[in-house]
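K.L.:
Sequence plus the predicted model coming up.
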Amino acid sequence: MYRHYCWQLQQVANPPDRAKDDSSVGAKNGQLSRAGSLTVLRRTNSKSKLASSSSSRTSSIAESDSYASVDLGTDKLPPIDTPEASHVCSIRLRNILRRIQNGEVPKEDLYKNLEYAASVLESVYVDETRRLTDEDDELSEVEPDAVPTEVRDWLALTFTRSMNNVRRRGQEKPKFRSVAHAIRAGIMVDRIYRRLSSSSTLHIPPAVLQLLKGMDDWSFDVFALNSAADGHSLKYVGYELLQKYDLVTKYKINSSMLDSFLLQLEAGYSKYKNPYHNLVHGADVTQTVHNILSQSKLAHWLTDLEVFATIVAALIHDFEHTGTTNNFHIQTGSEFALLYNDKAVLENHHICASFRIMRSEESNILNHLSREEYREFRALVIEMVLATDMSFHFQQLKNMKNLLGMPENIDKQKALSLVLHCADISHPAKDWSLHHRWTNQLLEEFFKQGDREQELGLPISPLCDREKTLVAESQIGFIDFIVDPSFTVMTEMLEKILTPLQKAARSEEAISEEVFDKSDKSKYVLSTPWADCLAINKNKWKEQAAKDAEERKRKEAEEKSKVPNSNTNNNTTKAPVPADKATPVVNCSTGKGGN
């Protein structure tokens, strides 16, 4: 269709020779009729002149130059809308000027040449005017089939002025170059928009925008973000990541529904005023999941729907956490324990309560998913959040180790479940300042549970006794037996998944070099910033444990020195409890599912 359109224009610009003898056609000497000269159709460039080759063009110009200098007739001059017309016209006018000085120019020839010159100037004027309004001619061609007619017309009408010109020219279609220009402009605007957090309905304070630029950092300071965001870190992290992965556009998420969904998540995380399991923890885990997906390039292994489910699972994974462990619910026979039959009590509630929100009319961010997409999304979210139950920890690692030893591909649900689980327990693998702050807040939450257990006459759970907990020792055990092994298995898993993708990028260039390094490395090597953090934090806790041991010895010595005085007032004295038996060292610091 496009080629046929160009052919039609060529026939107007370059009429057949027989037009010279056809009186019904308003053309003379290869020109358009004067009546239509002000609406000369278009500039003709070298690409659109299909009728003549470059060699014949050169010959024609040479002949015209010679003719312009000898004869004043206009019959053999080139058509007025061709590139050589203005060149020949300038030679002819200078020749006429010389002849006028000698009084050698007949009046009829002078009139014909001035008329030809005027027509050429009009053609050039129309051509240049159109070039200024239709800047698309400077852009590369877009294949006709690449853009549907409706979309092409809309783009031309919205982003260019070519539709007005099209209507003036009759049935001429928008130029594909205009469409290319509009598409490129849209991509550029989209990239700039995303860089500035890309939310058309959310006003983001400048301080928050500045901090969000560090979302790709491993030790992202979510506390600073929450302070700058006036307590809305989860909302801004959720907005940023859903925009960053272009999920808002791909799944047509209504902005007001998204805002309502995130605000209700924040309200649920704040319901029990937990020191640790609050909206800041939700934002931190979500950012950590993003870091693993993006920095390891795991996101390129996933579909858009799987990325969407992963981000949402991270956002909701501790929604309406009660600040107590699953074991506490079971021991107290809570409503949650009765409802979920003592199985993954909190995790089941996080999922159920979150999907209730997403099913509500004002917060339904899933309303544009198809039935099949919704089922896949829900199944993946359920699997991932249930896997954050710490009672599944060792079984989860064992299953993944078995998969690593097999040639088959790793199941995506299991892989993403391990990623979320590692992100959930990742604070010991962050910078010391962040880890230490998280530890203090977690222990305060544990101690509150211990206080309630004491009031209820229940045995105080490990790490929940304010008087006997050995903080440094518990964190060393947590790093050695839980966090470090988990991240080791996750690293091996990521390398197994991504090594084939890197090989494909090198051999077939199936993946852009922006995604994988096409070096000669035979194995994908994952960046592991958590390894150094774990080693540093463990050493700091060892130093703290040594200081705590010295302090306990000092107190024991003081107690022993007071024993005689105690015998004077009391007939019996209890022996002091050895420091190493004050409380057992446990390897769980998430407060989820611990027994």
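P.N.:
That came through fine. Numbers count the residues shown, from 1 in each chain.

K.L.:
use CA for all of it now, contacts and neighbours both
P.N.:
Will do.

K.L.:
in which helix or strand would I find Thr249?
P.N.:
Thr249 belongs to helix 247-250 when assigned by DSSP states H and E.

K.L.:
Show me what counts as buried in that helix.
P.N.:
For helix 247-250, the neighbour count (16 or more other C-alpha atoms under 10 Å) marks 247-248 as buried.

K.L.:
In addition, the following structure is provided for comparison:
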Amino acid sequence: MIHKFKVPPVTLETFLSRVEEGYCRHKNPYHNNLHAADVAQTVHYMLCQTGLMNWLTDLEIFATLVAAIIHDYEHTGTTNNFHVMSGTETALLYNDRAVLENHHISASFRVMKDEECNILQNLSREEFREFRTLVIDMVLATDMSFHFQQLKNMKNLLTLAEPSVDKSKALSLVLHCCDISHPAKRWDLHHRWTMLLLEEFFRQGDKERELGLPFSPLCDRNNTLVAESQIGFIEFIVEPSMAVCSDMLESILGPIHSTCKPSDGAQQSISEDAEIDRAKNGSTSSPKRSLKFKIKKPWTACLGENKKSWKEQAARDAELRAQQQQEQSDGAVTTEE
């Protein structure tokens, strides 16, 4: 990408340093430079290991990677709802709609307007417009308020006999899934990310208490059932998201893969150049044949194992709460006597 779009290495380095500074500005436990790197790495994995990059132009790949890097730039460590309820300047600026996501995009493009950070300086006018539109679409789609509608729309599209998936919508779903993917990774990573995110939520809860606002979900550090919250997050948010994303990728990539050996997973040979060209133009179906292409889904095992671990933790927590309640009850009886 650097050579293709003539990005000066020093400009890229300056841009990334500036972005990292923005991620570290609010000293968030979760939404920081490590989260940005984690999501960017996960997006890169999805592009390469599933073969999705073969469906995309170089500019689309470039936009996807940059969107992953900047998707939470200058995150305040508080939710959109907090901004709206507390009436922050950012909420006023963006009229209470996708407050943080709009800021991430706007602030990032302001950085890129700086000559020292302008990694887009050698794009043509048309390339810049396409790049900017893709990044805006992808980052706005990380707003969780759009989650269920986003999944519903893609599921409905995939039920069609010959679905034609819009690239912007496909990439938006991929970035969204990568953004919430920590439960689909090893337990040690997932558990660490969970604890960091909850600490960020609890800090917001502390602010809400100070402002006299009602607690947002999972923000009361004294009344949050951690294990149960993660079981629900996996079952109702992450698993359905990864399932729809997998179906979408198989629909998109099937026509451009000529072999479908299970052992190959996503590492399969690409069919003739004509099919690749047709796919790059946005077509997701082949008039010649229908391939039952399947991608590898290593995240499925991790989701199952992590959910099992949380259920075991929930059982232990419930037992401990019951024991504490019994001790309190026994203490009250003793006091009365």
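P.N.:
Perfect, I can see it now. Owing to the predicted nature of the structure, the values given are computational and were not obtained by experimental measurement.

K.L.:
Report the TM-score for the pair.
P.N.:
Once superposed, chain against chain, the TM-score is 0.90 (TM-score structural alignment, normalised by the length of structure 2); 315 aligned residues with a C-alpha RMSD of 1.7 Å.

K.L.:
Now do the helix holding Thr249 of structure 1: distance to the chain's middle.
P.N.:
10 Å (C-alpha atoms, centre = their mean, to the nearest Å).

K.L.:
which is the next helix or strand following it?
P.N.:
Criterion used, DSSP H and E; the element after helix 247-250 of structure 1 is helix 255-269.

K.L.:
for that next one, packing partners?
P.N.:
helix 233-244, helix 279-295, helix 345-359 (3 or more C-alpha pairs under 8 Å, 6 or more residues apart in numbering; DSSP states H and E).

K.L.:
what's the mean gap between the longest one and the aligned bit of structure 2?
P.N.:
I take that to be helix 279-295 of structure 1. In the superposition against structure 2, helix 279-295 of structure 1 averages 0.3 Å from its aligned positions (mean C-alpha distance after the TM-score superposition for structure 1).

K.L.:
Pull up the aligned stretch in structure 2 for that helix.
P.N.:
Mapped onto structure 2 using TM-score structural alignment, helix 279-295 of structure 1 spans residues 33-49.

K.L.:
Outside of that stretch itself, list whatever touches it.
P.N.:
20, 23-24, 52-53, 64-65, 68-72, 174-175, 178-179, 266-267 (C-alpha atoms under 8 Å, 6 or more residues apart in numbering).

K.L.:
rerun that using 6 Å as the cut-off
P.N.:
20, 23, 53, 68-69, 178-179, 266 (C-alpha atoms under 6 Å, 6 or more residues apart in numbering).

K.L.:
Just send those residues back as JSON lines, with secondary structure, neighbour count and distance to Val238 of structure 2 too.
P.N.:
Shown next, in JSON lines, are the contacts of stretch 33-49 of structure 2 (DSSP: H, G, I helix; E, B strand; the rest coil; neighbours: other C-alpha atoms under 10 Å; distance: C-alpha to C-alpha, whole Å):
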{"residue": "Glu20", "secondary structure": "helix", "neighbour count": "20", "distance to Val238 of structure 2": "27"}
{"residue": "Tyr23", "secondary structure": "helix", "neighbour count": "23", "distance to Val238 of structure 2": "24"}
{"residue": "Met53", "secondary structure": "helix", "neighbour count": "17", "distance to Val238 of structure 2": "23"}
{"residue": "Ala68", "secondary structure": "helix", "neighbour count": "26", "distance to Val238 of structure 2": "18"}
{"residue": "Ile69", "secondary structure": "helix", "neighbour count": "23", "distance to Val238 of structure 2": "21"}
{"residue": "Cys178", "secondary structure": "helix", "neighbour count": "25", "distance to Val238 of structure 2": "10"}
{"residue": "Asp179", "secondary structure": "helix", "neighbour count": "20", "distance to Val238 of structure 2": "10"}
{"residue": "Ala266", "secondary structure": "coil", "neighbour count": "23", "distance to Val238 of structure 2": "21"}
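
K.L.:
Appreciated, that's everything.
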